[in-house]
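> sequence plus predicted model, see below.
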Amino acid sequence: MDDARVRCGLNLFAILSSFAVLSCSTVARSADEPVDEPQPGSIQTQPGDPVAEPLDPVRDRTEKADRQLDAMSWFGVAKLRESRGDFRGALDAYRKAVELDPSAVAIYRGLVPLAFSLNETDDGLKYALKLVDLDPGDAGLMQQLARVLVSRGQVAEAAGLLEKAANAQTVDKKSAQYVSLQRDLGVLYAAQGDNEKAAGAFTVLLEALKRPEAFGLDARQRSALVSDAETTYERLGQTFLDAGMTDLAVEAFEKAAETRRGKTGILQYDLARVYLKAGDAEKSLEQLEAYVKDGRTDRGRAAYDLLAEVLAALGQEAEIDERLEAIVEQDGKNPFAKLALADRYAKADKLDEAAKLYETALEEAKDATGYLGLADVYRRQKKADKLVELLARAAVAGAPDQLLTESIARVTEDATLTDEILAAGRKGAESKPPKTDFASAYLLGKLAMQAERYDDADVFYRLAIRIRPDRAAALHEEYGRNLLLADQYDAAATIYQDALNAPADEGATLNFMFRLSQALEFAGRTDEALATVEKALTLAPSAPLLHYQKGWVHFHARNWDEAAELFRQVIEKFPQDADTVRQARLSLSALYVEQGEKEKGEQVLEEIYASDPDDPSVNNDLGYLYADGNKKLEQAESMIRKALASEPENAAYLDSMGWVLYRLGKYDEAASHLEKAVGLPTGNDATLWDHLGDVYSKLGKADKARDAWQKALELAKDEKSPKAEDIEAIEKKLKDGEAQDQ
């Protein structure tokens, strides 16, 4: 009896609340009793009645009408099966119905919630999006679907649906539904970093909170919006501030203070910040003074950095240290005021005073930037014995990688200090047992890499791996990558091979095989690189990236025919993997250019550009080819500027910009881009220096041109596969320059 009872009150899909829950009826049958159901196109008759004869139609139905009738028959089957609890069977029937009539809204309204309830999420989403196309006025459905898309990480697609919903003719712009849509849009825009759009959406929300009756919001709805963590007055204020809408930011933060829904200290700080941004430094100072008087520490050292900024805006910069000293004296347990004052002492070369403040503050607050500040003081005081420990503490406390790297770089500028630190580190590492902890070993490894002391780096990284074998994969990855960037290819290959010898999951194994093939090929060990890729393919024969990598190895080894064929195979076999196919097409274009077939290279890039005109790499590469061919120069400049806007520190993009400006005769501007390019870590390239020499020559700077060409010649001869024609061209420029000097 229990097996035959049909369950009622089925919750089809909680998120998609706009769909009606299908009603059920309880039907009891014996387990062996057969269940009759009509077949599509048949007529249900009474038992014993004769079969009804079909009527002869006056005119024949069209094929479309036949399909629609068949679709409705399957729709009826789906409903019947659903009422009997055969949900999988019902789903199959719905699918057949929608296949026969893909424009029937009623079918989708039955199909979509059932698909979601059976965890057929991909199908449910596909059919739901089709339903949205068929019924663009169903804003509620679109809003619910947007939430499903967000749960799948498809934020941009979700925002697109919400925009469509908000613009639907069925949505009243003065309704609670419109406010809800704008609320969701604002949250999604903010998540994507689009502060301007987020602020636009939140403007509607703020207006609704001020005048709820104008939007038909009842007390419950208004309370829910105010209590929503994503749309607090503070969050709105921050968004408005980030978008440069200071008046609205002030209004939102003042509302937060008025309703006291935020922490008092945080609101005082936020109001001080927004008042300063609005140009009212006096009001800003009032809020900060209240913050200090209340003994608040909610915003850490940022509040005291803001105090310094406000006093400077009021022309009271000379009072900053005095104010901070007074705060420290009044509240000796406030570590953040001490850290802010220590920073100022350090900048003023009051190193002993700074060190004392840092040390006492760091006893109370484990502040990453505080550790870095004290480390910098010790560096200037030549206190090698304490430096590594402080840098290690900074790393443990969560110091940003960039700040940590900059601190290490400053240490390595002092060769004597670096030698002392590494010698002491090796002594600790080689003692039995080692006296160096994990954090210190890791920092010493990074420092040794920065100082190009590769033997020392190997000692420290390997020690870190032994101390924390659970971090082995990440350490092998980082150490190997650093060696590749330092052109230590054989050493990198050894590290990646070591990683493969350690236990790891299949994903990590494939990653290290991929990296190993790179290192081996860069080291000139092409056969070993190819063997590594082939071995990886035995583990993942359908991995597009591994098939691409095989082509890349041949490309780098200048085996043009093999590389071209492999890239074409990737494009043909894996159209679903857009990223890998794109990379294969870019590589195929580069291959054509290397072979002197620039027009074919341009054609490949133009095809990619046509489908994705915002792709930075394509804009740069195609723009550069146009510039190099001295054609379409205005278009090339526009394309390269788009690429450079996405990565202002990209040496290749800067070179492209310099070269197109050179072609356009804008030599001064070209020089500034190329000078910046060659000054970057990745800018030490023969082509870049050659271009810079050409620009200097046009500017009449003969000595600088000669120096740049000489550098280009050295780098061109140093390349793994030197190009005779490039070397000859640079030598000719140098010779012609000497002739002009004479």
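Cool, got the structure. Numbers count the residues shown, from 1 in each chain.

> C-alpha from now on. contacts and neighbour counts both.
Will do.

> you'd agree Val250 is up against Ala272?
No. With contact defined as C-alpha atoms under 8 Å, Val250 and Ala272 do not form a contacting pair (9.6 Å).

> which one's more surrounded, those two?
Legend: neighbour count by other C-alpha atoms under 10 Å for Val250 and Ala272, higher for Ala272 (29 against 23).

> and that one, what does it touch?
Ala272 is in contact with 283-288, counting by C-alpha atoms under 8 Å, 6 or more residues apart in numbering.

> make it 6 Å
When contacts are counted by C-alpha atoms under 6 Å, 6 or more residues apart in numbering, Ala272 touches 284, 287.

> what about it, which SS state?
Secondary structure for Ala272, judged by DSSP: H, G, I helix; E, B strand; the rest coil, is helix.

> dropping in the other structure now:
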Amino acid sequence: MLPVGKQSAAAPTSPPDAASPRTDLPPEPVGDRFDDRPLPLVSRQPRTERDADVIHATALLAHARMLMQRGDLGNALRRYQRAWRYHPTAVPIMERIVPLAFQTSVNRQAEGYRYAVIAADQGLSDPQLLTQLAVHLTRNNQPRRALQLYERLRKMQGTKSPSLRWVVQHVEMGRLCLILKQPKRSIEYFDLVRKAIKSPKEYSISAPQLKRLLGAKNATCLLLANGYLQSGQFDAALEMFAKADEGQPNPALLAFRRARVEAVRENIPEALAQLQQYLESGQTVAGTSPYELLRRVLLVQTGDEQQAVARLQTHLAELHKAQVDNRPLRSYLAELWRSQGRLQEAETLLQMLRKQKPEANLNRGLVRIYLQQEAVPSLYHILVETVAQDPQLASLNTQLAQIVKQDEGRILDRLLRHATENTPPDAKLAMRAAHVMAILTALAQRFPEADKWFETARRVAPAPNPQLCRNWGRRMYQAKRFPQAANAFRAALQAQTIPDNQPLLYLLLADALVSDQQVEPALQAVRKSIELKPDQFVAESQIPWVLYRGKRYADAKRQYLIFLDKFDSRFDNDQIRRICRQARFILSTLALREGDFHSAERWLEEVLDEFPEDIGAFNDLGYLWADQNKHLARSLVMVQQAVAAEPENAAYRDSLGWVYYRLGQFQQAVVELEKAVAQTADGVILDHLGDAYLKLQQRAKAQATWKRALAVFKTENNLQQIQSVQTKLRQFRTTDS
């Protein structure tokens, strides 16, 4: 651009003829002031970090408006989001972000909700949007924030005439209080609901509306009753339990609920009387809870555990004689007898229940019994039977660990001998038995034996079994036996005859291969998955991921950029958004490896554009800025939020300590860095702590801490860090001498 004062409003397209002087121009003034070079503006006071942020936000806003005018709404949204982050007190920015994100042509509802929640925290006053946000937060398991929004709505209601919606919101507020384990606070809301149920006309609630408020089987009353019971308001609890019973009358169940109330207020005779009414009815709708309640009541009555259990056994045994088909009673009695050493009787009950309907809890009970009895053949049979329904034996995790450890592994040795000597003639049973032994020996980390048992299971199987191989591959992967995992996944692929199941198996194989540093075979497996099922974004994201894990960083960067170019415009799928988020984190890491701090920051900024409360991005960007000694005020706020969210995260704590260090708050830096070192002896954290000690003139601590850092870096063969710390120690010794 030409200097100001030299540019014509309508410049000629060709230079004028030198021989024909222009007569239409005014005479050139002598000593034209515009010939002088303008002096730079000098601020009266230095620009603060806050000033710089506001200026940057203003520029972003201008860019956003320009993009809006061009119809580029998606990128305009990104500019508005970043402008808000640099100038969050500018509420009008947020008022642009939320409607724009929800706009049909943009369709970024997830982002809209994230920013709307923040807007609500800042004072959003639209009742309809606040209600929508509260529901969204509840569905996304954020009860505390949802309750805060409902509280805002309640204050906004003020003295307005109550309505059905108003009462329903109080039901939800009380329910959220119970989720947050604040029963006494729930009563503040439930009292209004209770009044509305008793006097609906006062709340302008019609008969059909009252029916909707009460819910199916008067479930709302049951919710209120439990809230009143937990808060110790027993009469109100009884009233609401009675009202709940009106929805589906059941005198026996109502008696059990009354017994609960009387037991809590320690009215033992009445609790026993009400409980007996339920027990004699033979009903099973309350499961095993009535029998557990009876145990607690008897304990209060007798004051002696042994006496209470004796009376409980007698009472339940009598009930069982009269109610032989009562499944919850039989199950509870079996566990009670097992805990009291009556193992044979407990086993009989559990086996009878299993014949009627096999369930995981029954299998667990039998395994416990056989372990107590050291009944190896019976234990072997129940495990083989269980693996048919639960191929990984996940329902028996605790019991399997006990088998492996009990009697220093002798129970396991006996099981293995029994399995070796008693191979079932049926091929399916033989496969299951060998699989069980493979699982147990793998848990015991007796891997050579585990490999043999797995191969036996494959060999004796009546047909190729892809599920067996896939499950074994996953188990080997978890055990970090990557070559064995890869072999198992290959076997699964050979056995798999359903084409739709093969793409996932190829991805599992790729994961095992790259973990074993076999990068090219891993890439081939991913490409095969894509070939079988084109345009699957999960598989396409694995190409750069494999390259990154294989330390082919330039290729990984290129492939991540290709992935983002293809999928980053997809906002209709949450999984795609999570993968794009991960891609940006990795691209930031790759940029740092190249020394490209600007790009590293940009990728993290883009994460925060879409996920404005992402604590990982808060930490990483805050640390990155602090390491460059810039944006320190913002860095501090961001890293503090990360630490508040995950106080046990040593990396976040280190970032906080390093920000304090950069701010010159060395004592506070030491406090945070010492906490981080207490959580993990990481070399970088130790190096930072040594630096902070030196600033406080704690020279002996600094030297000792740097030596610890050096030892860690030598273990990691981190040459750059080794050289850095050795330089500090040499300078330290020079200074001392």
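On my side now, so go ahead. These numbers were taken from a predicted model, which means no experiment stands behind them.

> all the helices of the stretch 401-550 of the first structure, residue numbers only.
Counting by DSSP state H, counting those that start in this stretch, the stretch 401-550 of the first structure has these helices, from start to end: 401-412, 415-430, 438-450, 454-467, 472-485, 489-501, 506-522, 526-539, 544-556.

> what does the third one contact?
With C-alpha under 6 Å, 6+ apart as the test, helix 438-450 of the first structure has contacts from 392, 408, 456-457, 460-461, 464.

> average offset of it relative to the second structure?
For helix 438-450 of the first structure, the mean deviation from the second structure after alignment is 4.2 Å (mean C-alpha distance after the TM-score superposition for the first structure).

> how far away from the center of its chain is that helix?
Its chain's average C-alpha position is 27 Å from that of helix 438-450 of the first structure, according to C-alpha atoms, centre = their mean, to the nearest Å.

> just the angle between it and helix 401-412, please?
Relative orientation of helix 438-450 of the first structure and helix 401-412, computed by axes from the mean of the first three to the mean of the last three C-alpha atoms, to 10 degrees: 70 degrees.

> now do the buried residues in helix 438-450 of the first structure.
438-450 (16 or more other C-alpha atoms under 10 Å).

> redo these as CSV? Include distance to Ala90 of the first structure.
Shown next, in CSV, are those (distance: C-alpha to C-alpha, whole Å):
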residue, distance to Ala90 of the first structure
Phe438, 60
Ala439, 60
Ser440, 63
Ala441, 63
Tyr442, 60
Leu443, 62
Leu444, 65
Gly445, 62
Lys446, 61
Leu447, 65
Ala448, 66
Met449, 64
Gln450, 65
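
> give the helix, strand or coil label for the residue positioned nearest the centre of the second structure.
Centroid-nearest residue in the second structure, with C-alpha atoms, centre = their mean: Asn141, separated by 10.3 Å. Using three-state DSSP, the structure places Asn141 of the second structure in coil.

> now do it against Ile179 of the second structure, distance only.
Per C-alpha to C-alpha, to the nearest Å, Asn141 of the second structure is found 10 Å from Ile179 of the second structure.

> what would the helices of the stretch 401-550 of the first structure look like in a markdown table with distance to Met639 of the first structure?
Output for those, formatted as a markdown table (distance: least, C-alpha to C-alpha, whole Å):
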| stretch | distance to Met639 of the first structure |
| --- | --- |
| helix 401-412 | 30 |
| helix 415-430 | 44 |
| helix 438-450 | 35 |
| helix 454-467 | 41 |
| helix 472-485 | 29 |
| helix 489-501 | 35 |
| helix 506-522 | 31 |
| helix 526-539 | 36 |
| helix 544-556 | 26 |
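
> out of those helices, flag the one nearest Val388 of the first structure.
helix 438-450 (6.2 Å; C-alpha to C-alpha).

> all helices of the stretch 201-350 of the first structure, in order?
Ranges of helices within the stretch 201-350 of the first structure are 219-227, 233-242, 246-259, 264-277, 281-293, 302-313, 320-330, 335-347, based on DSSP H, counting those that start in this stretch.

> TSV for these, including distance to Val660 of the first structure?
Output for the helices of the stretch 201-350 of the first structure, formatted as TSV (distance: least, C-alpha to C-alpha, whole Å):
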stretch	distance to Val660 of the first structure
helix 219-227	53
helix 233-242	35
helix 246-259	40
helix 264-277	39
helix 281-293	46
helix 302-313	42
helix 320-330	49
helix 335-347	42
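
> nearest to Gly700 of the first structure, out of the ones you listed?
Across those, Gly700 of the first structure has its closest neighbour in helix 335-347 (41.6 Å, C-alpha to C-alpha).

> what is that closest one packed up against?
If contacts are counted by 3 or more C-alpha pairs under 6 Å, 6 or more residues apart in numbering; DSSP states H and E, helix 335-347 of the first structure sits against helix 351-364.

> determine the set of other helices and strands touching the helix or strand following the helix it packs on.
Per DSSP states H and E, the first helix or strand lying C-terminal to helix 351-364 of the first structure is helix 368-380. In terms of contacts (3+ C-alpha pairs under 6 Å, 6+ apart), helix 368-380 of the first structure is packed against helix 384-396.

> average distance between the helix it packs on and the second structure?
Mean deviation for helix 384-396 of the first structure: 4.3 Å (mean C-alpha distance after the TM-score superposition for the first structure).

> mind listing what's buried along that helix?
The neighbour-count check on helix 384-396 of the first structure (16+ other C-alpha under 10 Å) flags 384, 387-395 as buried.

> tell me the SS of Tyr623 of the second structure?
Three-state assignment for Tyr623 of the second structure (three-state DSSP): helix.

> now do the nearest residue to it once chain neighbours are set aside against Ala681 of the second structure, distance only.
Closest residue to Tyr623 of the second structure in three dimensions, ignoring its sequence neighbours and counting by C-alpha to C-alpha, 6 or more residues apart in numbering: Ser655, at 5.3 Å. Distance, Ser655 of the second structure to Ala681 of the second structure, using C-alpha to C-alpha: 15 Å.
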